[in-house]
Structure formats: C-alpha cells, structure tokens
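In: Give me a model of this one.
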Amino acid sequence: MNCLRSSVSHLSTMASQLPSSSPFTRAVVSSMRKLYPEALADKSFDNTGLLLEAPFEPSRRQKNSVLLAIDLTTAVADEAIKRRDSAIVAYHPIIFRGLKAITLDDTQQRSLLRLAQNGISVYSPHTAVDTVPGGMADWLCDVVTGTFQPVTTTTHPASQNCNSTLYSVPTYPQAGAVPTSSSANASQQVSHTRSTIHPSPTASIPEGFESAGAGRLVTFNEAQPLTTLIDHIGRGVGLPGGIPIAIPQSQSVDDIRIRTVGMCPGSGSGVLMRGSEIPDLLFTGEMSHHETLAAIERGSVVISLAHSNSERGYLRAVMQTKLLQELSQQWKSDRESAIQALQDSTKQGAASSSSESEIYQDGSVEVSVSEADRDPYGIMVWRQ
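Out: Modelled structure (predicted):
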C-alpha cells in the first residue's frame, strides 16, 4: 500500500512538472476560442487552433502581448521575437498539411523553430473568423456599404528608390484604425439587408452564433452606382494603388448599378458562384481567370483585391479591439484565481516560487497588429 501511495505521489509530481505554455498564452487561446469558436471552422480542409505551443520558462518571461498577422512570414516572426510577444495570432495556418519533419531547411519550419526557441506560441483561427457573426465576412459588408471609414491609411514601400523609368516603387495597402459602426458617418451608410450565403451546419453552431456561415449577401434597398461601392472598398481596405475589376464587356463602369453584393474573404469563388443565380457584384480576394470570365458572362461584376488584402484590414478594424477586451477580462479572471490558489497553498505550508507569483502580479495586456505583415503582391503604378 505504501508503495502504491508513493507511486501515485510520484506520478502527481511528474504531471505537475510537465511543460506547458505560459499562463498568458493559455488566456490568449481561451479568448480566441470564445470569440471565434473552432467548431465553426471548415475542418474539411482547414487547420485551425493552437498550432505551436512554446514551452514556458519562468526565468525568461515574455511580455503579456499578442501580435496579430494574416501571414506568419519570416519578417513577422522577427518582429514578434524583437517585441518579446507571448503569442502570435496568425489568421492563415502556417501548418496546413501533415509534416514528416521539422528542419531549418524549410523557411516556414525555421520560423516555427525560432519562435518555439523564444517562447512564442502560434494560434491560427482562419475560417472560424470567416464564418462567425461579426467576423471577416461581416466586416466586408461594412466596407462595401460604407459603415466603416478608415481614420488613417498607410502603405508599405518595398524600398525607398526605384530604378524603373516607367513604374513607381511597389506599395502594399494597410488599413489604419477605424471607428466603430456607431461612430461612422451616417450619411455614408446605405440602407441594406444582410444574409449568410451558406449557413454553417446546425450541429456545429455554438449557442449565440446562430447566423454563422460562409459568405455574406448584401441587398441594397435601392441599386447603388458601382463607382460608389468602389470608393467604399478602396477606403475600407486601405486605398490600394489599384483595384482589379472585371465587368461585362458590353457595359461601362459609370453605367453599372448594383443591387446585390456577395462577399467572401480570401478565395471566394467556391462560396459566391454556387447555384443558378449569383450576385450583381462578387467582392473577394481572388478568383481564377475562368471563374471570372464565367461571372461577367452572366452579367456580374468581380472585384478581387489580391488574396489577403480582402482580409488584413479586419485585424485593425475589428479583431484587435475584440481580442483586447476579451483577453483583458480573461487574464483578470485567471490572475485572481491563481493568486487566490497561491495564497491558499502558502497557508497550507506549501512553497511557491517567486517567479510563479510574479507572473500573476503583472496585469498588463497588449494586442498589436503586425507592421511587417503584407500581401505578397505590391502594386507598381505607371508613372505616366
């Protein structure tokens, strides 16, 4: 019996010593799962959730901060390491398919190894953000209807000089901070209704997320000039140097009026072109040549911004504020529970490390949007 008790005690001690991510990182993951339930992601192809869990070392503490990005590139990893963030929320999964090895030869795997070495975890929500009410698809509705107006707009120049005699230096759009819907200019808002194009399966929808699904359809009460919607889109996503647009060959941009707009972030054709009828305007990140031809032959307009330009503005417009609010509450609750547990443990004579106590004394929370993150495609404007 004594031997059994000793074994149970030993196993309990071993379990308590198993590596885990930092307490703050666990609060980040919990907050993301509340805001963007993983059950809403399209698991038929997607890979969402905590993709890299960096072991926590109390002697080398990270800041209580999160970095938001669309793509986890080497530049974004460098940024997070320099900032000493605890976690990166990368919208696109950096691990998409099964890995047979993790080596330094692969640039993405090298970033993961470096982040783990520096105590930085990676969480990817992807299609959960697309489908959730108030998520990326609904933000595109706000953009096209003029509900959101950007306060600032910046561009990422590839370099300071360009030796081309015909074209400017490439620029990469980046939407700045935007006001909430309630503070937007009412004169810019257009009366409309919204609906979900492809509702999520009922069994996968958590309580409170009943309107979840892929894609959104905006129906204007009165048909709108296409040029007005183009202006809304340009301002909302960060004034790209050019907007790729496809229109039926028999029409001109100035003459086209739009009653219905279908929206899907990223690659949207699979969502927007199902069925016998398609919207007057298909607004997405990218569509293939033949899909676009099929759409305009059916009388519709296509606006495709380059894949992640249809996604990146959401980080500043919505996710940054939502995550900061949820994470602040989660971290406050976690700290209070942990501090109480430490106090109770101390009263019972158990020893606690000073580093463990210091972790929960820090009530700071920071959520930032990556400055290095950008779409691979920039736009070089013809100087003449």
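
In: Only C-alpha atoms from now on, for both contacts and neighbour counts.
Out: OK.

In: now the helices: where do they sit in the stretch 251-384 of the chain?
Out: All helices of the stretch 251-384 of the chain, identified by DSSP state H, counting those that start in this stretch, fall at 269-272, 289-297, 313-314, 320-347, 354-361.

In: could those be laid out in CSV, adding mean neighbour count?
Out: Below are those laid out as CSV (neighbours: other CA atoms under 10 Å):
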stretch, mean neighbour count
helix 269-272, 19
helix 289-297, 16
helix 313-314, 26
helix 320-347, 16
helix 354-361, 15
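
In: Report the contact partners of residue 85.
Out: For residue 85, the contact set (CA atoms under 8 Å, 6 or more residues apart in numbering) comprises 62-67, 120.

In: so who does the residue positioned nearest the centre of the chain touch?
Out: The structure's the chain has its C-alpha centroid closest to residue 91; by CA atoms, centre = their mean the separation is 3.9 Å. With contact taken as CA under 8 Å, 6+ apart, residue 91 is in contact with 68-71, 124-126.

In: To check against the first, give me the structure of this:
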Amino acid sequence: MASMTGSAPFSRAVVRAMQRLYPKALADSSWDNTGLLLEAPFDPSRRKSNTVLLTIDLTRAVADEAIALNSSIIVAYHPIIFRGLKSLTFEDTQQQTLLRLASHGISVYSPHTAVDAAPGGLGDWLADILTGTRQTSRHDDTSDKDTAQPQPSTLQNKDNNDDAFAGKRLTYTLHYQQSQRGLSFRFSYPPIPHSRWPIVPQSPELESHPGSGIGRVVTFEKPQPLPTLLDRIGEGLNNPKGFPIAIPQDKTISEIEVRTVGICAGSGASLFKGLDVDLLFTGEMSHHEALAAIEKGQTVISLFHSNSERGFLRDVLVGQLEQAVQEEWKVVREEENGREELNEAMGDEEFEVLVSEVDRDPYGIVILKEGE
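Out: Here you go, the predicted structure:
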C-alpha cells in the first residue's frame, strides 16, 4: 500500500501531548525553533511501534537507537534544525540523520525553550534539586523527603590545589555523566523554605500555564552554606565525578553562604546579565562571563550544558508524557475510527515512552589516577 499523507497516528498523539504540556507560545520564537521539525510519512505496511524516544540531543547514535527500537517519533529537547535549510543532502551530518529518520518513518519533535519556561519544567526541576521541593510533576513521586533528616556534607573541605600527584606518573579514565536509566530521584535532603519566580516572566501570560517564564530566581528564607548546595546538586544529578565551579578569589568554598540563586538550564549567561544574586547555577558560561561574575562577588556553578537538562527527561518528562499521550492517543483513535486502512494501527492501545541510553553531553571528565 502506498504511503499516506501525514505522519503516523501515534506520532500525532505525541505531538498533541507535547503541545499541551509545553505550548509553542512559551518558547522564545525570536531565535528558537520548536515544534514538529520532521514529519515522516506514515506507511501502514511499514508501521512503527507505538514508542516515543526522549533525548536531549539528536545525534547519529540516538537515531540508530530509535531505528533499532522501531520508534514512531523522537522528542529531542534541542532542535536539530535551528535555521532555514536550502537543501537536504548527505554532506551535512545532521541532515544525514534527518534523511535517515525520514526514510524509516520516524518523526522528530523539539520543545526546547517551551520546556524551560513552563511551570514544572526545567527551571523548576533545577530549583527543586537545590531546595528539596517537588514543584515539578515527577515520574517517581514516592519520596519521603518531608520527614527526611538533614544529612552531613559529603564535600571534602579542601580548597587548595591538590598536589598529591606531583612528580608521579599518571593514568586516566574518561568519565561521562551517566545516563538516567533506572534512577529513582528520591532526594534524601529535607526541603528548604524559599520563594521562587521567573527571571523573565511570560508576557502575555498563558491562562493554561500561569507563572511561566524563562529562568528562575530562588530566595532562601535563611542563607545556605555553599557545601550544602553542592551536596544537593551532586545527589540530584546522580553523583557526577565533578563539575566546574567559580568562586571569588578572596573566598573559599567553606566560607560562602548563599541567600539568592539565579537558575538557567543550558547556557544562562545572557539571561543573568544584571541579575543581583549570590549564586549563578547553569549549564555553561564562558571564561570571561564567569570571571566577571566572581569579580562582582558571585559564585558560578556550571554542569556542562546538557547535563543541566538530561535528568529532567526521566525524572519529570516521562511521567508527564505517559499521562498526556494516554489521553491524546485515545482521542486520535476515536477520531480515526472507521478508517479500514488504519485498523491495525488503531487497534494497538499500548505505547512506551523511553529515554535514550546513548544520549550524552559531548564533554566528559578525565579522571587522573596515580600510576603503578
């Protein structure tokens, strides 16, 4: 049977669910490119499985994973297309990926800054990690955090350069932030009383998503020791081997207390301009931007760009999407009822929302070890 006009019915249900959760109106359309970026034609004779694959970056490896899973659609947080294309050829690696996916009938949707701006989105997820609260709708909501006891800091109180390996032969291993597979995200730290609001509120505000806006400012009722916040970040990110921090040159980590935090997933420097807070918590900042911040007395924590985003997929988006797709898939199946050529696709009520196991930030950390 020839291909039909339009994408697979299940893919349409996923797109509707994403647009309901994270409307395109929340995205920064002045530069961002969100929505259905690749609509692969539906061929009933080559029907895909009712599987949506979540990823931060749509790389060749993630495309291979989606093809192996026989996925119907990929939800890629970062848009693989940012600017208009004059051609689609195999000379460009990203266009190669798009052409391969289209040939396999796999569509691509990107929400990007709509997720950043939405209440319960990425900004609130990072704020939740710091504050020990759950304003995001998490997939695993069985935490007993309200009764948890404060935990002692696990950060070694050593602010000087480590010269333990001086003059010794070194070996190294390359460590990437772990995929989020199998994590439960049950934080052991108690909540910290605080207030929070967007750095740039949504204007005009969407009635369906009140309180939206890019970035977050968190103000603690009482100043918090920086080592305490570092412990919370480490646990919230599944204990990475390390992440960059910049502090004023006249301070040590153990001396710094934090009352206010500016938060932005990904690259946050442009959003932080003029923001008077103690701590800037983001995915990345340039050398000169971080230097300017510490000269003003601020502290900067950066997580490598996409490591400030990746945990959100399993911790929050899986659960949100499972519920929304279940509702939208039922509606699509009712709308298409009676179309004989779609009987097989419409008869399959089951679906899966999976998180990529190969998606990772391009940067890893080299761990030095003393040689034998």
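
In: Now stretch 323-337 of structure 1 on structure 2. Mean distance?
Out: Its aligned residues in structure 2 lie a mean 1.3 Å from stretch 323-337 of structure 1 after superposition (mean CA distance after the TM-score superposition for structure 1).

In: Structure 2: matching residues for that stretch?
Out: Using TM-score structural alignment, stretch 323-337 of structure 1 lines up with residues 321-335 of structure 2.

In: cool, and stretch 297-312 of structure 1?
Out: Under TM-score structural alignment, the match for stretch 297-312 of structure 1 is residues 295-310.

In: Quick one: end-to-end length of that stretch, please.
Out: This stretch, stretch 295-310 of structure 2, spans 30 Å end to end (CA to CA, to the nearest Å).

In: Stretch 231-248 of structure 1 now?
Out: By CA to CA, the extent of stretch 231-248 of structure 1 from end to end equals 20 Å.

In: Can you flag which of the contacts of residue 91 of structure 1 belong to helices?
Out: Judged by DSSP state H, these include no members of helices.

In: now these as TSV including distance to residue 296 of structure 1 and neighbour count?
Out: TSV is the format used below for those (distance: CA to CA, whole Å; neighbours: other CA atoms under 10 Å):
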residue	distance to residue 296 of structure 1	neighbour count
68	36	27
69	33	24
70	30	25
71	31	24
124	34	29
125	33	27
126	29	24
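
In: Can I get the residues you listed in CSV including distance to residue 307 of structure 1?
Out: Output for these, formatted as CSV (distance: CA to CA, whole Å):
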residue, distance to residue 307 of structure 1
68, 17
69, 14
70, 11
71, 11
124, 17
125, 17
126, 13
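
In: Which of those sits closest to residue 20 of structure 1?
Out: Nearest to residue 20 of structure 1 among the contacts of residue 91 of structure 1, counting by CA to CA, is residue 124 at 18.3 Å.

In: tell me the contacts of the equivalent of the closest one over in structure 2?
Out: Using TM-score structural alignment, the partner of residue 124 of structure 1 in structure 2 is residue 110. Going by CA under 8 Å, 6+ apart, residue 110 of structure 2 touches 33-37, 75-79.

In: Now check structure 1 for the residue matching residue 282 of structure 2.
Out: So, by TM-score structural alignment, residue 282 of structure 2 is matched to residue 284.

In: Could you do residue 69 of structure 2 as well?
Out: In structure 1, residue 69 of structure 2 lands on residue 83 (TM-score structural alignment).

In: Can you get me a residue count around that match?
Out: Other residues within reach of residue 83 of structure 1, judged by other CA atoms under 10 Å, total 14.
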